[in-house]
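>>> this is a predicted model, with the sequence first.
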Amino acid sequence: MECDPTSIKTEPPFTDYDAQLTAYRETMESLVQRTLEAHGRIQQYIYKTPLTYSIPLSKQSIDCKVFIKLESEQLTGSFKIRGAFNKLLKLSSAGDVVKHSGIITASSGNHGMACVEAGGTLGIPVTVYCQRGVDEHKKQALLDRGVRVVLHGNDCVEAENEARAAAMREQKEYVSPYNDVDVIAGQGTIGKEILESCPDVDCILVPVGGGGLISGIARYVKQVRPSVEIIGCQPQNSKVMFESVKAGRIVLEESLDTLSEGTAGGVEENSITFPLCAEYVDDWILVDEEEIGKAIIFMLQHHHKVVEGAAGMTLGAYMKNPERFSGKKVVVVACGGNIGIDKLKHLLSLYT
């Protein structure tokens, strides 16, 4: 029997990265406590976003209840503010050096805006490296804030590598968009909020790019409620983490253009998110571009909410096979709402 390549259960091949898992074991074990500490640290700076019951999504499956975690309504329009504030608060508490020298980060847009917001609040200058071809709407949002934006490479990993090298040259702190335990712990606070609002959740669908968001959510939720199924969602046009987990190592795979630009691109070598995804993500769903576009319009039509491609991608993962979730209570993480008006107008012309 042939399996559906867009929804594949992968068993983690531990033999291929056992040494890496061992190296990160202490960090993994401490991540739940770090997440609890992050929640206490950042809650005065961020929003506790709504967990909204979706009647139209729930009706697509039998005896299913679907809730949407609206991180699209978070400060700066994205979940990224959680990890950024947690990291920068820890840096600023360590001394005044970082406030004078500033930080360097790499981003496809949302993480950069989050670092700028947190940096502005805490008095920390920020330089953002982006890949060429970064979403124009997000790049302009950074420029409008007066941020120094450096374009480098054609993939987010190339921008990340150059940003890390620049930080070493300039003796500044580098803040990774995902490959950092403090950033991951900040994103994990979403898992804490989900379990507080919906303690009997059965499945959580999470968008995956570099893996910081799902690593934080999965590690916390699996500790508190191991029975919850964590499902990683990626666009078919950029599925590096999925292919990496399947292969047992981080793979180099070209990413095609996708509406889910927030999750597009490669994964940094030796990223802590790789073993976390391999160990704690139960299943994967891949989503095509039409499914992403239709999900974005669905949210606008049925919930009067504007979401970006990465959020549409996760909603589309549910919508492509709602029968899979029959009889279950499901949370879909809508990770952001930063989409340009021209892109939204184009999608409206296609799907309405």
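Arrived safely, thanks for sending. Predicted, not measured: the structure shown is a model, and the values here were computed from it.
>>> CA atoms for contacts and neighbours, from now on please.
Noted.
>>> geometric centre of this structure: which residue is closest?
Leu213 (4.1 Å; C-alpha atoms, centre = their mean).
>>> and the helix or strand harbouring it, which residues are buried?
Per DSSP states H and E, Leu213 falls inside helix 212-224. Neighbour-count burial for helix 212-224 flags Gly212, Leu213, Ile214, Ser215, Gly216, Ile217, Ala218, Arg219, Tyr220, Val221, Lys222 (criterion: 16 or more other C-alpha atoms under 10 Å).
>>> any chance of these in CSV, plus distance to Gly337?
Formatted as CSV, the entries for those read as follows, by distance: C-alpha to C-alpha, whole Å:
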residue, distance to Gly337
Gly212, 18
Leu213, 16
Ile214, 18
Ser215, 21
Gly216, 20
Ile217, 19
Ala218, 22
Arg219, 25
Tyr220, 24
Val221, 24
Lys222, 27
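>>> ok, so of those residues, who is nearest Leu286?
Taking C-alpha to C-alpha as the measure, Ile214 is the one of the buried residues of helix 212-224 closest to Leu286, at 15.1 Å.
>>> so the closest one sits against Val208, correct?
Yes: Ile214 is in contact with Val208 according to C-alpha atoms under 8 Å; the separation is 6.4 Å.
>>> next, show the common contact partners of these two.
Each of Gly232 lies in contact with both Ile214 and Val208 under the rule C-alpha atoms under 8 Å, 6 or more residues apart in numbering.
>>> which residues are in contact with the helix holding Leu213?
Contacts with helix 212-224, where a contact means C-alpha under 8 Å, 6+ apart, come from 28, 31-32, 35, 177-180, 183-192, 195, 206-208, 228, 230, 232, 273, 276-277, 280-281.
>>> show me the helices in the stretch 1-150 of the chain, by range?
Taking DSSP state H, counting those that start in this stretch as the criterion, the stretch 1-150 of the chain contains helices spanning 14-42, 55-58, 80-93, 97-101, 110-122, 136-144.
>>> in addition, the following structure is provided for comparison:
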Amino acid sequence: MKDLVHHTPIRTSSSLDKMMGRNVYLKMENEQKSGAFKARGACFKIGSMTEEDAKRGVIAASAGNHAQGVALAAAKRAIPAKIYMPIHTPMPKVEATKNYGAKVELSGETFQEALFAAQKEQQQSGATFIHPFDDADIIAGQGTIAVEMLADMPDLDCIIVPIGGGGLISGIAYAAKQIKPSIRIIGVQTENACATYHAYHKHLLPSLTCATIAEGIAVKEPGKLTLPLIQQYVDDVVTVSERDIASAILYLLERHKTLAEGAGAAAFAALLRHHESIRSKHCGVIISGGNFDLQKLSELYALTTHLPANSMA
């Protein structure tokens, strides 16, 4: 993995530490290749493929960041890649995926619909399907984040991680607990797409819109492989609102001069909202991606000020 992905930096801020009443360490996966942590899992999965499987190409479904990770990893091995993405995927993510050399098919209103279309195509083409989260190699690749964080900051006693399908938190939680069993792992979902939150706390699952500015974690069902790992290795799962996420993006942009997308800011939003109840002196926060559609910047101000988005244009 060392030659395939960046060992991303950890950023600190004395003013943030003072405000939160603890030391905070931001793991900047928005500075990863392709702009998000997804490159890790994709590079490990595709890098492990046999030559015979590679010749058949790869196919995937994604809300955006997995698509770019797969396209990047496939390009490194000169493997043809086809990615299915929901029709409302931000265009910068679509164009970036194409620029890495992958073919893109826009299909369905949701990630689940794009996933179904990709799986149907895979059965016909025989290409290797690269699942965005429910795959042991993908999970292992994402777990390298925890290895880096604890090598750089051994005093970490907590890591806050966003949850979509659960591949990122499964990898981080498993790896971190092997290195430092006492560390606490806190998962975060948006209130509009929180199936894993309800499954973790054994609630009846309500109807979820999955309409969120954090489209990267807008997943209606937790993974079959990831949910048991989350239940075993994660210490708590919390939720944040759309306004929390918008405020977190703007705080990171204004105070730390770094751009996070909705999903990428979810863990930081959880720290801002739940810091009083999170037991930690040395808290790691995953800024998981930075592929934000700048045309939607006015929506962030609308969410934080209760003004219509068009009034901020």
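Nice, I can see it. Since this is a predicted model, take the numbers as computed values, not measurements.
>>> report the TM-score for the pair.
After superposition, the two chains reach a TM-score of 0.91 (TM-score structural alignment, normalised by the length of structure 2), with 305 aligned residues with a C-alpha RMSD of 2.0 Å.
>>> hang on, the earlier thing: in structure 2, which residues correspond to the helix holding Leu213 of structure 1?
Applying TM-score structural alignment, one finds that helix 212-224 of structure 1 aligns to the residue range 167-179 of structure 2.
>>> so how much does that stretch differ from structure 1 once superposed?
Compared with structure 1 after the fit, stretch 167-179 of structure 2 shows a mean deviation of 0.6 Å (mean C-alpha distance after the TM-score superposition for structure 1).
>>> and the aligned partner of Ala264 of structure 1 in structure 2, how many residues sit next to it?
Superposed on structure 2 with TM-score structural alignment, Ala264 of structure 1 falls opposite Ala218. The number of residues packed around Ala218 of structure 2, counting by other C-alpha atoms under 10 Å, is 27.
>>> then Leu150 of structure 2?
Here the count is done by other C-alpha under 10 Å, and Leu150 of structure 2 has 17 residues near it.
>>> which residues does it contact?
Counting by C-alpha under 8 Å, 6+ apart, Leu150 of structure 2 touches Leu156, Ala176, Ile179.
>>> ok, and those in structure 1?
With the contact criterion set to both residues aligned by TM-score structural alignment, their matches' C-alpha atoms under 8 Å, the contacts of Leu150 of structure 2 that also touch in structure 1 are Leu156, Ala176.
>>> can you tell me which of the contacts of Leu150 of structure 2 is nearest Pro92 of structure 2?
When these are compared for distance to Pro92 of structure 2 (C-alpha to C-alpha), Ala176 wins out at 32.8 Å.
>>> how much space between the closest one and Ile145 of structure 2?
According to C-alpha to C-alpha, to the nearest Å, Ala176 of structure 2 stands 9 Å off from Ile145 of structure 2.
>>> aligned partner of Leu4 of structure 2 in structure 1?
Mapped onto structure 1 by TM-score structural alignment, Leu4 of structure 2 lines up with Tyr45.
>>> gap between the spatially closest residue to Leu51 of structure 1 that is not a sequence neighbour and Glu193 of structure 1?
Leaving aside its sequence neighbours, Leu51 of structure 1 sits nearest to Lys69 (C-alpha to C-alpha, 6 or more residues apart in numbering; 4.5 Å). Applying C-alpha to C-alpha, the value for Lys69 of structure 1 to Glu193 of structure 1 is 9 Å.
>>> quickly list what's touching both of those two.
By the contact definition C-alpha under 8 Å, 6+ apart, Lys69 of structure 1 and Glu193 are jointly contacted by no residue.
>>> compare the two (neighbour count), which wins?
Neighbour tally, Lys69 of structure 1 and Glu193, criterion other C-alpha under 10 Å: the higher count belongs to Lys69, 22 against 18.
>>> how about that one, what's its partner in structure 2?
When structure 2 is aligned by TM-score structural alignment, Lys69 of structure 1 is paired with Lys27.
>>> pretty sure its match sits against Gly289.
No: using C-alpha under 8 Å as the test, Lys27 of structure 2 is too far from Gly289 to be in contact (10.3 Å).
>>> now the strands for structure 2?
Secondary structure of structure 2 (DSSP state E): strands located at 10-11, 23-28, 58-61, 81-85, 103-106, 128-129, 158-162, 184-190, 236-240, 282-287.
>>> neighbours around the aligned partner of Arg324 of structure 1 in structure 2, how many?
In structure 2, the residue matched to Arg324 of structure 1 (TM-score structural alignment) is Ser277. Neighbouring residues of Ser277 of structure 2 were enumerated by other C-alpha under 10 Å; the total is 8.
>>> distance of Ser277 of structure 2 relative to Met85 of structure 2?
As judged by C-alpha to C-alpha, Ser277 of structure 2 and Met85 of structure 2 stand 37 Å apart.
>>> likewise for Gly101 of structure 2?
Applying C-alpha to C-alpha to Gly101 of structure 2 and Met85 of structure 2 gives a distance of 15 Å.
>>> what does Thr110 of structure 2 give?
Computed as C-alpha to C-alpha, the Thr110 of structure 2 to Met85 of structure 2 distance reads 8 Å.
>>> higher neighbour count, these two?
Here Thr110 of structure 2 and Met85 are compared on neighbour count by other C-alpha under 10 Å; more neighbours surround Met85, at 31 against 21.
>>> what does that one align to in structure 1?
For Met85 of structure 2, the aligned residue in structure 1 is Cys130 (criterion: TM-score structural alignment).
>>> could you do Leu106 of structure 2 as well?
Correspondence of Leu106 of structure 2 to structure 1, assessed by TM-score structural alignment: Leu151.
>>> list the contacts for that match?
So, once contact is read as C-alpha under 8 Å, 6+ apart, Leu151 of structure 1 ends up touching Tyr129, Cys130, Gln131, Arg132, Ala159.
>>> now Ile159 of structure 2
Residues in contact with Ile159 of structure 2 (C-alpha under 8 Å, 6+ apart) are Ile183, Arg184, Ile185, Ile186, Cys283, Gly284, Val285, Ile286.
>>> now do the contacts for the second one.
In this structure, Arg184 of structure 2 makes contact with Asp157, Cys158, Ile159, Val234, Asp235, judged by C-alpha under 8 Å, 6+ apart.
>>> again with the last one
Applying C-alpha under 8 Å, 6+ apart, we find Ile286 of structure 2 in contact with Leu26, Lys27, Met28, Glu29, Ile159, Ile160, Val161, Pro162, Gly264, Ala267, Phe268.
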